[in-house]
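S.K.: Sequence first, predicted model second:
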Amino acid sequence: MMGLSAASLSGAGSALAQADEGTVIAAKFGALESVRQISLSTDGSKIAYVAPQGDGGARLMVVDLAGDGVPKAVLAQRPGPETLRSCSWATATRLVCRNTTVYDYGGYLLPISRLFALDSDGGNVQRVSAGTGSDTLGSVALTGGSVIDWAAVPGKPGRILVTRFFVPQQASQVGIKRDVTGFGVEEVDVTSLSRHTVERPVAEASEYISDGHGNVRIMGVQPIDGNGDRRGQVTYSFRQPGSREWQSLSKVRLDASGREDGFNPLAIDAARNVVYGWQALNGAQALYTMALDGSGKQELVLARDGVDVDGLIQIGRDQRVVGASYATDRRMVEFFDPALKKLGAGLGKALPGQPSVAFMDASDDGKLLLLASSDVDPGTFYRYDPATRQLAPLLPVRAELAGVTMGTMKSVTYPAADGTMIPAYLTLPPGSSGKNLPAIVMPHGGPSSRDEWGFDWLVQFFAVRGYAVLQPNFRGSAGYGSDWYQRNGFRSWRTAIGDVNDAGRWLTAQGIAAPGKLGIVGWSYGGYAALQSSVLDPELFKAIVAVAPVTDLQRLRVDSSKLGRDFIGEGPQVTEGSPAQNAGRIKAPVLLFHGDHDVNVDIAQSRIMEDKLRGAGKAVTLVTFPGLDHQLLSAAARTRVLAESDAFLRKAMGF
């Protein structure tokens, strides 16, 4: 690994060496994952994976594990607005893929998704999503649907259930208008593309859940108000086995802060005739089952005090539920399948570095696709064959980072101003003493999210470059129950941002951060937190890097649905909580990055921030990326973000 500390370099030649080293390392970490998404064929003999290309395109790669084992590109996507997101096996020889793009509708950027199918050699490409056709009456189906059942007809591979948004059409045969609008479900043959409706569209339907054997058993209905906005309540109905009659199951209410109340169904176990779902227990989210026999009987499956159980583990074409997970200082998995529980524990101990093991997919005959990774290892995919008990390595997640020594991530706590202990993760440069370092506070996005132990390309880049990085799970973060979540990171921004600033003060008080060498870096809500932190305390951070940040809460309200407006709140806290409206208080130089096809956070948010800072006479730079979305899925763009952020922080901190 190339790794010289700033203190060991001096003079113009040393500065150039640092710049060159930074560019090389930025390119390694800026490279996109070698594998964006991966799946195992139904017979376990092949894998298919989406491999992003550095210029923004992507390739679908197929590997014949029973043959030469060499990855072959069967589909290539050119750079542009379209993004190949995923490809999964419908049969042993045919795949169904999802593609997304962004549509500019009079200045509003709308995400559009479509499904298509192709053979494993790349031939016979056909569209699976229903076309709206020339007879559509004034409506556009933004979603091309999603696969809710990969085995729609048992014993007949290639029949899938796909949701469809039906739009009004003109019946050309008789010349009359047909007002059929809403979500329904179709059965589609992925080879012949024959299709028929199995669930007629319901105007306010928002969700369907199948039992993994071709039977739609649950429907969610979310009312729509006069402005076309979804309301904050979903009513779920279910069917008993063999019945077509809907019966009441549960109601889930979404409060203004974004927390749910009620039983939220997730996945059906047809053999037991129950549905798994989330429900609150003692202020935290727990996993329950509810009987689908009309009794409404519930059983607690998994709960942990003060922690949300928030991960359901499903594998195989029937999406069998095999476990659930939650995160404390590390993600913990509880397997319901005894064989997988034993296997997961054994592999975690046997593999180098004792990594976390996640089961990703399963073939019909029980072969398993898994990922082993850790804080210092981006991960490797493996195939496990239970018949031979052989574990075969397949692909690294990030090939460019092979041989790079990473910084260990450890769990810490620090005191907030009111004495509350805030959980966080501290990553130090490899081989560092942990004292007198340039340091970064890195608040997470969301805000309804949290940081977890594991590999993080952004954190590790800065650690390898010599920074200490602290990731606070401030109050307003998800995963720690309703009391910790408060009213979310926007409505409760004073508490959330106060906790973020206290993270910086702790780094200094502990002697980890060298005097005057403390910066803050964030993406999305993390970018908002980075900017707003200096509104609360202009003297704390010496430099601010914000990627795709929210900067004006009122503008965000205007651009949001009613649920979004409720989530943000209203009143003086909206103006006071907007860094763009308080730009005059910010003293540190600001570096902004934003893609102009961002449908999560409009690029106008960064442009407003730039204008307000310039108007206040502040130092600011905005770097825009044409055609890129919120994630900046381009190696060139990410490399630029890393290299320029590093150079910016070094200059501002004087090292």
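M.R.: Here it is on my side, so go on.
S.K.: from here on, contacts and neighbour counts on C-alpha atoms
M.R.: Will do.
S.K.: Residue 456 contacts residue 373, correct?
M.R.: No: using CA atoms under 8 Å as the test, residue 456 is too far from residue 373 to be in contact (11.0 Å).
S.K.: Comparing the two, which residue is more hemmed in?
M.R.: Shown here are residue 456 and residue 373; by other CA atoms under 10 Å, residue 373 has more neighbours (23 against 17).
S.K.: Verify the stated contact: that one with residue 380.
M.R.: Yes: between residue 373 and residue 380 a contact is recorded at 6.6 Å, counting by CA under 8 Å.
S.K.: So which bits of the helix or strand hosting residue 339 are buried?
M.R.: Using DSSP states H and E, residue 339 sits within helix 338-350. Buried residues in helix 338-350, counted by 16 or more other CA atoms under 10 Å: 340, 344, 347, 348.
S.K.: Stretch 61-76 now?
M.R.: For stretch 61-76, by 16+ other CA under 10 Å, it's 61, 62, 63, 64, 65, 71, 73, 74, 75, 76.
S.K.: ok, for residue 186, nearest residue in space, not its chain neighbours?
M.R.: Nearest non-adjacent residue to residue 186, counting by CA to CA, 6 or more residues apart in numbering: residue 197, 4.3 Å away.
S.K.: That neighbour: which element?
M.R.: strand 195-202.
S.K.: for comparison:
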Amino acid sequence: MRARAGWLLLLSGLVGCAPAPPSLKSLTEIHEVSRPRWNRQGDLAYLSDESGQVRAHVRRAGGASAQAALANVTLAAWNPQADLLTLQYDPDGSENSQLMGWEPASGKLQPAAIKPGIIHHFGTYSRRGRLAYSSNERSPADFDVYLDGQRLAQAGGLNVPTRFGPEGKSLLVVRQGATLSQQLWELDMEKGERRQIAPAQGDSLFLSPGYQSRSRLWMLSNLGADFLGLVEWRRDSNQFRSLWKAGGDIEAWDYDRKTKRFAFSLNQQGYSRLQVQDRSAAAALEVGELPPGVYSQLAFHPDGSLTLQVDGPSQPSSFWRIWPGSPRVELVLGERPVLEGLRPPTPVRLTSSDGTVVGGLLSWPERPRAAVILLHGGPASQARPTFSPLLLELTRRGIAVLQLDVRGSTGYGRRFAQLDDGPGRFQAIDDVEAGAAYLRSRGLNKFALMGHSYGGYLAWLSAERQPENWAALVVGSAISDLPGYMRETAPWRLENRRAEYGDSQDPAYSPLTEVGRLKMPVYLYHGRNDTRVPFAQGEAMEQALRAQSTPLVWREFPDEGHHLMTPANRRLLTLEVASFLQEKLLP
């Protein structure tokens, strides 16, 4: 914990004695980088929004740079046999992802898998540069496996190829079922045969699987456990065994064959802890101090160093390099920490009405006057201490923010993540009410409720149950009519969503049923190209609120989908929501 503690002390020491913090507008203009990928020559590919769109960039080992002329890129991956990347991009936010080849030296773009209305998910490259991906071209609900443009295997459900075998003759494929349930199978590419590796039935995850040899696989899994750990599968016994546990989720890992070292990112109440370990030693190696936050994209390099992506409350998403066994740390790419006046969010625990303990992150101003409870989407997700101009600005203005992990959130083990399934949905509302009671116990009595996607759906239901609790609502891309949503959402999501919500026709699960109880001011937004929660869901709520004269700000984003991808739109939303909450909570 030394790295995190050092930064927390530094940040805390700045409160009250630092220069004036940056304006909200300047915070929204900070550029972030993400998804780093290095090739064998030491060239770095990554995503950045510095152009006003999220594009792929390359920074050569020698210092030269290039930018792809393609917007809304979500992934960039090197071909191991050529100076070529495959870019996955979402043309209009509808999640109909396409694959484009890019030669950074010439700037040339060449289609790899592009068909309008068809989804293509990048999978992996073989050592010889063969491209594996999945596509729902045959059926809107089913993703078959493709190799270099040719269908390799027909499969039902959402399948994504993840890794070729050592000789390039086999391919690992992960099938996503319910939110917290995956299957892992291996395709013999010569014989066309499949082998089920992970159980065909169950509620376990199998993340980042990879071959250590032809007979052994390593991966992250919670098979037979409450949390994600590193496990090994052996072909001769067809059995799994645990290699590494951490008392919480291991979220990212890498292994350096040369030094025989593991690197792990461990989730501890939302914050990441980096641990580097010799395979044969019990004690962890010294690592230098990094900004607190979330650590991902771990990668060892030939010189023994480790790079990772860091995203923290004071640190816009950026790339860092450490040298295990020494305190040496280097910022590779990205903005320096934004430190002025920051109070980092603190992990909290509180007790719901049925005795269930729920957690979250609390951002507490020096002199709080009101509070916002922020509900994340998913619900299989977690409040994380990442860079948010809106949260920084609200705290600066004296508005506390409780990012609440209601039951159904991840990061607290398998059982907690399943507590809200089906009938448990209404108990998640109890958790929201427990959050308001907790804030009252700390002397506050004026609250707003804010959520996106599932978080917005839960915000509707919570506000309708106890409208007197809330001075304002901010809701985005949220379900308003559950049966309608189940009819309208993208076909490939139905299996997953049925496991989460069931096929309930009970009107109590639809916020439109009790919309008449919503009299508080509402800020509502939705992307017109949303295929997860179709735009009609937001539009129906907008019309219902207007019909009963509920004070309403309605923001439609015609060029966005479920998540806002364009920096200008994200900036507009942040500025408008900050102004709205200021007006309603601190008149």
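M.R.: Okay, I see it. All figures in this text were calculated on a predicted structure; none of them were measured in a lab.
S.K.: re earlier: contact partners of the helix holding residue 339 of structure 1?
M.R.: With contacts defined as CA atoms under 8 Å, 6 or more residues apart in numbering, helix 338-350 of structure 1 is touched by 322, 334, 335, 354, 355, 356, 357, 358, 372.
S.K.: who are the neighbours in contact with the residue nearest the centre of structure 2?
M.R.: With the centre of structure 2 defined as its mean C-alpha position, the nearest residue by CA atoms, centre = their mean is residue 381, 7.3 Å away. Taking CA under 8 Å, 6+ apart, we find residue 381 of structure 2 in contact with 409, 410, 411.
S.K.: hmm, which of these are common to structure 1?
M.R.: Counting by both residues aligned by TM-score structural alignment, their matches' CA atoms under 8 Å, the members of these that carry over to structure 1 are 409, 410, 411.
S.K.: Nearest to residue 218 of structure 2 among these?
M.R.: Distance to residue 218 of structure 2, by CA to CA, is smallest for residue 411 among these, at 21.2 Å.
S.K.: re earlier: alignment lookup: the residue nearest to the centre of structure 2 to structure 1.
M.R.: Under the alignment (TM-score structural alignment), residue 381 of structure 2 pairs with residue 449 of structure 1.
S.K.: what's the strand holding residue 197 of structure 1 in contact with?
M.R.: Counting by CA under 8 Å, 6+ apart, 165, 166, 180, 181, 182, 183, 184, 185, 186, 187, 188, 189 sit against strand 195-202 of structure 1.
S.K.: that older thread, could you give the number of residues near the residue nearest to residue 186 of structure 1?
M.R.: Residue 197 of structure 1 has 15 nearby residues by other CA under 10 Å.
S.K.: Quick check: residue 15 of structure 1 is in a strand.
M.R.: No: with DSSP: H, G, I helix; E, B strand; the rest coil as the criterion, residue 15 of structure 1 is assigned helix and is not in a strand.
S.K.: contacting residues for residue 95 of structure 1?
M.R.: Residue 95 of structure 1 neighbours (CA under 8 Å, 6+ apart): 87, 88, 89, 117, 118, 119, 120.
S.K.: cool, residue 575 of structure 1 as well?
M.R.: 552, 553, 554, 581.
S.K.: so what corresponds to it in structure 2?
M.R.: So, by TM-score structural alignment, residue 575 of structure 1 is matched to residue 507.
S.K.: can you check residue 38 of structure 1 too?
M.R.: By TM-score structural alignment, residue 38 of structure 1 lines up with residue 36.
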